[in-house]
Every structure is written in structure tokens, then in C-alpha cells.
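Undergrad: next come a sequence and a model predicted from it.
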Amino acid sequence: MTIKPRKSEANEPFSFIFVNAEGKTIIKSENYAQKASAKNGIESVKKNCQEDSRYELKESSNGKQFFNIKSTNGQIVGTSALFSDVIERNAAIAELKANSETADIIEE
């Protein structure tokens, strides 16, 4: 798993994604005004994704499955990609828990 900080031309240009070994995005962050805030977001995801109580399991309007990771104050710090079913979503959660703490940050 790798973590890729990103920068765009938006008003709040900093964000990040967690990508699995196959290159699929597992979660993405909100946008941040400052790079330091995005780095704090990465650490928050690493910490909070280890606890089941921090996951909000959801279904999109088209029936796809996804999840949010929330911090201790209830703020969403990461939103997953859409998955075809609960089994695929749960596998992504397990992969995130197993690999996020040792994931390399790849600056592009």
C-alpha cells in the first residue's frame, strides 16, 4: 500500500489517497488548505482505520458499497472508493487495517 499526497489548483489544493498494491484507490481525503493539514489527515487515517468503531458503512444511491473513516471528533478523514458488494468493501477495510501503518508516502 502507498499513500500519495496530491496538489491541485483548487482553493484547498492538498489531499491524499491510499492506494493498494494493484494500484486501486482504497480511500481519498477531503481537500486541505495547507500541506501540513493533509499530512495530519494521513496520520489520522492510519490511526483511526485500526478501530472498527471509526468506520461508517454506507450504500450509494446506485447500490454500490463504500465507507467513511471518522476521527475521534466525528469528522470524516477518508472516504473509500465504491465497491460492487459488501464482501469487496470488507476486503478493502481489512487491507487498509493490515497495511496502512507501514504504507510508504510517495510524493509525486
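TA: Looks like it came in fine.
Undergrad: okay, CA-based contacts and neighbour counts for the rest of this
TA: OK.
Undergrad: run the chain-centre distance for stretch 31-38.
TA: Between the centre of stretch 31-38 and the centre of its chain there are 15 Å (Cα atoms, centre = their mean, to the nearest Å).
Undergrad: in it, which residues are buried?
TA: Asn31, Tyr32, Lys35, Ala38 (16 or more other Cα atoms under 10 Å).
Undergrad: which residues touch the nearest residue to the first one once chain neighbours are set aside?
TA: The one in question is Asn31. If you skip the residues right next to it in sequence, Asn31 has Ser15 as its closest partner in space, 4.9 Å away by Cα to Cα, 6 or more residues apart in numbering. Applying Cα atoms under 8 Å, 6 or more residues apart in numbering to Ser15 gives the contacts Pro5, Arg6, Lys7, Lys28, Ser29, Glu30, Asn31, Tyr32, Ala38.
Undergrad: which strand or helix spans the residue nearest in space to the middle of the chain?
TA: Central residue of the chain (Cα atoms, centre = their mean): Ile27, 2.9 Å from the mean position. With elements taken from DSSP states H and E, the one containing Ile27 is strand 25-28.
Undergrad: try this one side by side with the last:
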Amino acid sequence: MAAKFELYQDKAGEYRFRLKAGNGEIILTGEGYTTKAACNNGIESVKKNAPDDARYEKKESASGKFSFSLKAGNHQVIGVSQSYSSTSGRDNGIASVKKNAPEASVNDLTD
């Protein structure tokens, strides 16, 4: 199964996206958007920025968990990862986003 973006509406009515790897695991989640068009723009921004190492901010929480954010050229966060128990897990997550996001299809679950 190929990687894909899922575009959906949350309980508050906001449009959101998540990037799923080929195995179905969520590897990146976007923020809430007020319109579907803005959410689609967010997806396009992920596709454009994903290959660039400089767009990733690696983080470590106080509890010893690791995560990352993907940022656009204007330094706005456009996607966040899950928490990982190791730096290698986080780095594998980044590699997966870099590999999968640019060519991922969009599955619109709001239709």
C-alpha cells in the first residue's frame, strides 16, 4: 500500500490531514484549518517542504520522548510527528516523511 494523506473533519468542524505510511501508520499530522482549501494548501506545503532537511525541527520532551515538526519556509509548523521512544525512531519517522510525502495521494474523507 502506498503512502497517502487523509483529509478529514474533526469534531469541532475543522479540516485536518494526516500522512499515513504504506503500512497504515500515521507519520505526520497537520493542524486544524477552517476551510478545506486551506487544508489542501497545508498538504501541498508538506509535499514541497518534506525533502528539505532544514525544514525539520527535532525535539526531546522532559519525559525523554522524541518527536519532530516540519516547518514551511516562513518557519510556521505545518506538521507534527507522534512521540518516539528513541532518537533512531524519530529519525526513521523523518526519513519516512521525506520519502513518502512528495508523491502521496490525497484521500478526502469529507466527501
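TA: On my side now, so go ahead. Since we're looking at a predicted model, the values are computed, not measured.
Undergrad: tell me the secondary structure for the nearest residue to Ala50 of the second structure once chain neighbours are set aside?
TA: Taking Cα to Cα, 6+ apart, and ignoring the residues beside it in sequence, Ala50 of the second structure has Lys98 as its nearest neighbour in space, at 4.9 Å. Remark: Lys98 of the second structure carries the secondary structure label helix [criterion: DSSP: H, G, I helix; E, B strand; the rest coil].
Undergrad: tell me, how many residues neighbour Lys98 of the second structure?
TA: By other Cα atoms under 10 Å, 20 other residues sit near Lys98 of the second structure.
Undergrad: the residue nearest to Asn31 of the first structure -> the second structure?
TA: For Ser15 of the first structure, the aligned position in the second structure is occupied by Arg16, per TM-score structural alignment.
Undergrad: how close does its match sit to Glu57 of the second structure?
TA: Taking Cα to Cα, to the nearest Å as the measure, Arg16 of the second structure and Glu57 of the second structure are separated by 21 Å.
Undergrad: same check on Ser88 of the second structure?
TA: With distances defined as Cα to Cα, the gap from Ser88 of the second structure to Glu57 of the second structure amounts to 15 Å.
Undergrad: so which of those two has more stuff around it?
TA: Between Ser88 of the second structure and Glu57, counted using other Cα under 10 Å, the more crowded position is Glu57 (14 against 11).
Undergrad: Asn40 of the second structure pairs with which position in the first structure?
TA: Counting by TM-score structural alignment, Asn40 of the second structure corresponds to Lys39 in the first structure.
Undergrad: for the second structure, which segments count as helices?
TA: Using DSSP state H, the helices assigned to the second structure run over residues 36-49, 87-100.
Undergrad: can you check which of the ones you listed gets nearest to Lys20 of the second structure?
TA: Among these, helix 87-100 comes nearest to Lys20 of the second structure, with 8.7 Å by Cα to Cα.
Undergrad: tell me which strands and helices the closest one is in contact with?
TA: Secondary structure elements in contact with helix 87-100 of the second structure, counted by 3 or more Cα pairs under 8 Å, 6 or more residues apart in numbering; DSSP states H and E, are strand 26-29, strand 66-71.
Undergrad: would you turn the ones you listed into a markdown table with distance to Lys47 of the second structure?
TA: Compiled in a markdown table, those are given as follows (distance: least, Cα to Cα, whole Å):
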| stretch | distance to Lys47 of the second structure |
| --- | --- |
| strand 26-29 | 12 |
| strand 66-71 | 11 |
